[in-house]
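S.K.: Make a model of this:
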Amino acid sequence: MRIMSYNLRKHAAAAELEQRADRWDPDVMCLQEANVEDLPTNISGLRLAAATDRNRLGLALYYRESSFRFVESVSLGLKKSLHDIVLKPAHERLLGVQLYDIDASREITFASFHAAPLTALNSLRRTQIRSALQALERLGPGTPTFMVGDYNYPVFKERLGDQIREHGYDMTLSDSRTYTRYRFFKGHYDFVTSRGLSIGAVTTLPQGTSDHLPILVDAEYRRHSR
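M.R.: Below is the predicted model:
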C-alpha cells in the first residue's frame, strides 16, 4: 500500500492535491494545515474519511474506496504548547481512522499527526507523540498502525526513536529532508511511526507551494501481525 502525507502550509498547497494523487496514486492520503471546510469529498478516487472540526489549521485523511472501507475515526487534542494557547491554530493534533482492508480482510489504523511548532520544547512533542500512540491503541487495539505527518522534530531524534521503540513502534525517516524554509532548521520534519508493518521506501516528493515537501511511503503487513 502507498500512503502520502503533506503539510499544506495554511492550505496554500491544496490546489496541488488532485495532480499529486493522479501522479503518485496513493491508497491513503494524510493532510496537515488544511482548511477542512474547503476540502472536497473526493480527490482522484480517494474519499474523505474524516477531518478535524475545531482547528484553524486542520487535519484530514483520505482513502481509496476500492481498497478500504471506513470503520470509525477519532480526533484528539494533545498537551498544548504556549503557541497553541495564545494563537489557537490547532485544538486537535491527531486524527485517527480505522479502516477495513478489503483484500487483506483485516482492520488497520491510519493517523495524520501534527506536533507542536518549533517554539515548543522537544519534551512536549515527545509527550504529544506518546499520547497519540496511546490513543491509536485504544482506537484499534493490536491492529497494524501507521501514523504519519509533521512531527516538527528536526534534531536529537535518537531519544525520540528510543521512546517510540519502547512503545512497540518503529520510526522511519524519508530519503531526504522535508522542510527547507529556515536555514538552520532544515531537516526531516515529516516521517512515519508504525507497528505491525514493514516500511519500504519513504520518498520525499518534489516541492510545491508548501514549505514542507510531501512524502510517499510504501508499506506492507508483517507476516506475524494480526
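
S.K.: going forward, measure contacts and count neighbours with C-alpha atoms only.
M.R.: Noted.

S.K.: Residue 204 is in contact with residue 216, isn't it?
M.R.: Yes: with contact defined as C-alpha atoms under 8 Å, residue 204 and residue 216 form a contacting pair (6.5 Å).

S.K.: What's the local residue count around the residue lying closest to residue 69 once chain neighbours are set aside?
M.R.: Computed as C-alpha to C-alpha, 6 or more residues apart in numbering, the closest residue to residue 69 that is not its neighbour in sequence is residue 100, at 5.0 Å. Residue 100 sits with 17 neighbouring residues when counted by other C-alpha atoms under 10 Å.

S.K.: Just the element for residue 100, please.
M.R.: Per DSSP states H and E, residue 100 falls inside strand 94-101.

S.K.: Second chain to compare with the first, below:
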Amino acid sequence: MELTARIDGYCERLGPGLWAEPVNALTNLAFVAAALCLWPRVRGVERLLAAILLLIGIGSGLFHTYATVWAALADTLPILAFILVYVFAANRRFLGWPLWGAVLGAAAVVPYALAMGRVFATLPGFAVSSFYWPIPVLIAAYAVALRARLPGVARGLAIGAGVLCLSLVFRSADAALCPVWPWGTHFAWHLLNAAMLGWMIVVLARHRLEAGQARG
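M.R.: Next up, the predicted model:
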C-alpha cells in the first residue's frame, strides 16, 4: 500500500477533506494537554513518556486530518513506543529486573500482542480493536503480580487497565453506533486514552517518590 493512500475507517469521516473529522481531530489536544501538564512535574523515564504522549497526540491529529497510510504510522508508532518504554520501566522499577531482563521483557510484548490479538479477533465485539485488547490484559497481569508487594502501584495499574477497557469499548462501538450517532464514538477513545496514559505516568512517578522516601 502506498504511503499516500487514503484511509476511511471512522464514522465521522464523510469525505477526503483535511477537516472531515473535526471532533476526532480536535480531541487529540487532550494528549497534548496531558503531556504538557505532566512535563514539569516528572523526570527521567516519566519525562520520556510525557514526550511520547505528546507525539501520540500529534500523530493521531495527523491521522484524523490527513487520513493516509503515512499518517496512520505517525499515529500508531508512538503508541507502540509508549507501551514498550512503559513495560521496560515497569520491569525495572516494579519487578526489579536487571537491564537485560527488562529489555527482553519489553521486546516480548510484541509477539505477545500479536498472538493475543489473533485470539481477540475471533471473539464477537473484540475484532475491531483486537490489536489493542492484549494491553489492558497485560496491565492487569502486572497489577495482580504486584498486589501484595506494591499494593498502591497495583491499584494504580488496575485503574489504568479499567479506563483502557472503557476507552476500547468506545473505540470499538464507533462504526456500530454510526447510524444513530453521526459523530461516532472514536473521540471518547481519545479523551479516555489521554487520561489513562497520563495516569500511567503518574503511577510511575508516585512509585519513584515513595521508593525515595522509603530509602530516606
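
S.K.: And the TM-score between them?
M.R.: Here the TM-score for the pair of chains, by TM-score structural alignment, normalised by the length of the second structure, is 0.29; 110 aligned residues with a C-alpha RMSD of 5.8 Å.

S.K.: didn't residue 188 of the second structure look like it was pressed against residue 168?
M.R.: No: in this structure residue 188 of the second structure lies outside contact range of residue 168 using C-alpha under 8 Å: 9.2 Å.

S.K.: who has more neighbours, the two?
M.R.: With neighbours defined as other C-alpha under 10 Å, residue 188 of the second structure and residue 168 compare such that residue 168 has more, 24 against 20.

S.K.: roughly how far apart are the more buried one and residue 211 of the second structure?
M.R.: For residue 168 of the second structure, the distance to residue 211 of the second structure equals 32 Å [C-alpha to C-alpha, to the nearest Å].

S.K.: got it, and residue 173 of the second structure?
M.R.: Residue 173 of the second structure is 40 Å from residue 211 of the second structure, where distance means C-alpha to C-alpha.

S.K.: who has more neighbours, those two?
M.R.: residue 173 (19 against 12).

S.K.: all helices of the second structure, in order?
M.R.: 22-26, 29-38, 45-66, 69-93, 99-107, 109-121, 134-146, 151-173, 186-215 (DSSP state H).

S.K.: deepest of these, which one?
M.R.: Across the helices of the second structure, the average number of neighbours (mean count of other C-alpha atoms under 10 Å) peaks for helix 45-66, which reaches a mean of 23.

S.K.: elements contacting that helix?
M.R.: Using 3 or more C-alpha pairs under 8 Å, 6 or more residues apart in numbering; DSSP states H and E, the elements in contact with helix 45-66 of the second structure are helix 22-26, helix 29-38, helix 69-93, helix 186-215.

S.K.: As JSON lines, these with distance to residue 54 of the second structure would be great.
M.R.: JSON lines is the format used below for these (distance: least, C-alpha to C-alpha, whole Å):
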{"stretch": "helix 22-26", "distance to residue 54 of the second structure": "14"}
{"stretch": "helix 29-38", "distance to residue 54 of the second structure": "5"}
{"stretch": "helix 69-93", "distance to residue 54 of the second structure": "9"}
{"stretch": "helix 186-215", "distance to residue 54 of the second structure": "10"}
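
S.K.: Of all the ones you listed, which one comes closest to residue 101 of the second structure?
M.R.: helix 69-93 (7.8 Å; C-alpha to C-alpha).

S.K.: quick revisit: from residue 72 of the first structure, how far off is the residue nearest to residue 69 of the first structure?
M.R.: Look at residue 100 of the first structure and residue 72 of the first structure: by C-alpha to C-alpha, they are 10 Å apart.

S.K.: ditto for residue 191 of the first structure
M.R.: Taking C-alpha to C-alpha, one finds residue 191 of the first structure at 24 Å from residue 72 of the first structure.

S.K.: now do residue 59 of the first structure
M.R.: On the measure of C-alpha to C-alpha, residue 59 of the first structure and residue 72 of the first structure end up 16 Å apart.

S.K.: and residue 219 of the first structure, what does it touch?
M.R.: Contact analysis of residue 219 of the first structure by C-alpha atoms under 8 Å, 6 or more residues apart in numbering lists 1, 2, 3, 197, 198, 199, 200, 201.

S.K.: From the residues you listed, which land in strands?
M.R.: Judged by DSSP state E, the subset of the contacts of residue 219 of the first structure located in strands is 2, 3, 197, 198, 199, 200, 201.

S.K.: Got a PyMOL select line for the buried ones in those?
M.R.: Restricted to buried positions by 16 or more other C-alpha atoms under 10 Å, the PyMOL selection for those reads:
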select buried, resi 2+3+197+199+201
